[in-house]
Every structure is written in structure tokens, then in C-alpha cells.
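Chemist: Need coordinates for the below:
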Amino acid sequence: MTNVHEEISAHSKKQHAIVSKFIVLEERREALIEQAIQQCKQSQPFSVSGINAVTAEINQLAKQGIIPTRKIVSDEMVQEFVDRKYKS
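Modeler: So this is what the prediction gives:
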């Protein structure tokens, strides 16, 4: 029979692993968003597919309940952001 301390420790380690993976994914997502913004600003073609692949991973991880979900990003969202922030 395991003791309570071992169970708490195992639970804590599992949560820490989830949060650590979320941080890595979130940093990757933000970098991809920034890349799309820069390309859009320079009127270059850009894609949100990589952003949304990482978003899907984050949202799958979020089903375990301790991290937030993220929204799927559309081309229009990137264009609207650039227009609002850089072209007004």
C-alpha cells in the first residue's frame, strides 16, 4: 500500500510535467505567431497551420484540467492584428 506522501508526490510530478510541456508549447506557439505577423507586415505569404498544430497540442493537454486552452488562429486574425497595430 502506497502512502499518501508518495501519491501526492506522484500527482505533483505529473502536474509539473504537464505545466512544463505547456510552457514549451506556448513559447513555440508565440514564436510562430510572431513569425506570421512579421511575414504579414512585410506583405509576404504566411501560414497559420503550424500555429494551429501547436494550439491543438495545447488544447489536448488542457483536457487534463490544469492549463488553459488557446484559440485557433486564422489568416484573417493575423491580418487584422497587423492592420490594427502597424498600418493605422
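Chemist: drop to CA atoms for contacts and neighbour counts, all remaining ones
Modeler: Fine.
Chemist: what sits against the one residue sitting closest to the centre of the chain?
Modeler: Closest to where the C-alpha atoms of the chain average out (Cα atoms, centre = their mean) is Glu26, at 3.6 Å. Going by Cα atoms under 8 Å, 6 or more residues apart in numbering, Glu26 touches 54, 58.
Chemist: how about 7 Å then?
Modeler: Residues near Glu26 by Cα atoms under 7 Å, 6 or more residues apart in numbering: none.
Chemist: Please give the structure of this sequence too, so both can be compared:
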Amino acid sequence: MSEVHKAITSHSQNQHRHIQIFVQLDNQREALIEEALELCKANQPYSVDGINEITSQINALASKGVSPTRKYVTNMMVKEYAQKLVVNKLGQ
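Modeler: Okay, here's the model as predicted:
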């Protein structure tokens, strides 16, 4: 029975590590998205390359475990969302 317990514990620890890595990457991605949004709203140049690099890492991780995937981000997506935020802020 101890071998089963060890296997379950190992599996549990691996899943926990997997989720920790996902959360870290997802937080980095969200910070980069926020940075791009702020630059876009200020009519400054921005890039989605860093966002999509992290997205690639998240999706590769997802293929190996229990975490979700994320969509790649385009410049147009950032622009449209930034415009929506500005319109919502003006409507308040």
C-alpha cells in the first residue's frame, strides 16, 4: 500500500508544481497585456511579442497537464480592448 501512497503523493506534487508554473506564467502574461493596454491608451508603440511568447509557454505546459490554454493576442485585440476601456470610462 505504501507504493500506491508514494505514487499518489508524487502525482499530486507534480500537478501542484504544474499549476504553480501556470499561475506564474499567467500572471506574467496578464502584466504584459496590461502594459500593452496602457501604452496603447497613451498612443505609444507597443508589442504583443512578449505576450505571445508567454502564451506559447502556457500552451506548451497545458499540453502536458491540467492547466488551460490561452489565446494568442494581436495588436488589433489590444487596440479594440483599449478603446472599449476608454469608452466605458467616459460613460461613467
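Chemist: Now do the same for the residue nearest to the centre of the first structure: its match in the second structure.
Modeler: Taking TM-score structural alignment, the alignment pairs Glu26 of the first structure with Asp26 from the second structure.
Chemist: where's the residue nearest to the centre of the first structure, which helix or strand?
Modeler: helix 4-41 (DSSP states H and E).
Chemist: That helix: average distance to aligned residues in the second structure?
Modeler: Overlaying the second structure shows helix 4-41 of the first structure at a mean distance of 0.3 Å from the equivalent residues (mean Cα distance after the TM-score superposition for the first structure).
Chemist: roughly how far is that helix from the heart of the chain?
Modeler: 7 Å (Cα atoms, centre = their mean, to the nearest Å).
Chemist: Would you mind listing the buried residues in that helix?
Modeler: 15, 18-19, 22, 25-26, 28-29, 32-33, 35-37, 39-41 (16 or more other Cα atoms under 10 Å).
Chemist: any idea how far Thr69 of the second structure lies from Gln57 of the second structure?
Modeler: From Thr69 of the second structure over to Gln57 of the second structure the distance is 10 Å, taken as Cα to Cα, to the nearest Å.
Chemist: now Ala36 of the second structure
Modeler: Distance from Ala36 of the second structure to Gln57 of the second structure, counting by Cα to Cα: 19 Å.
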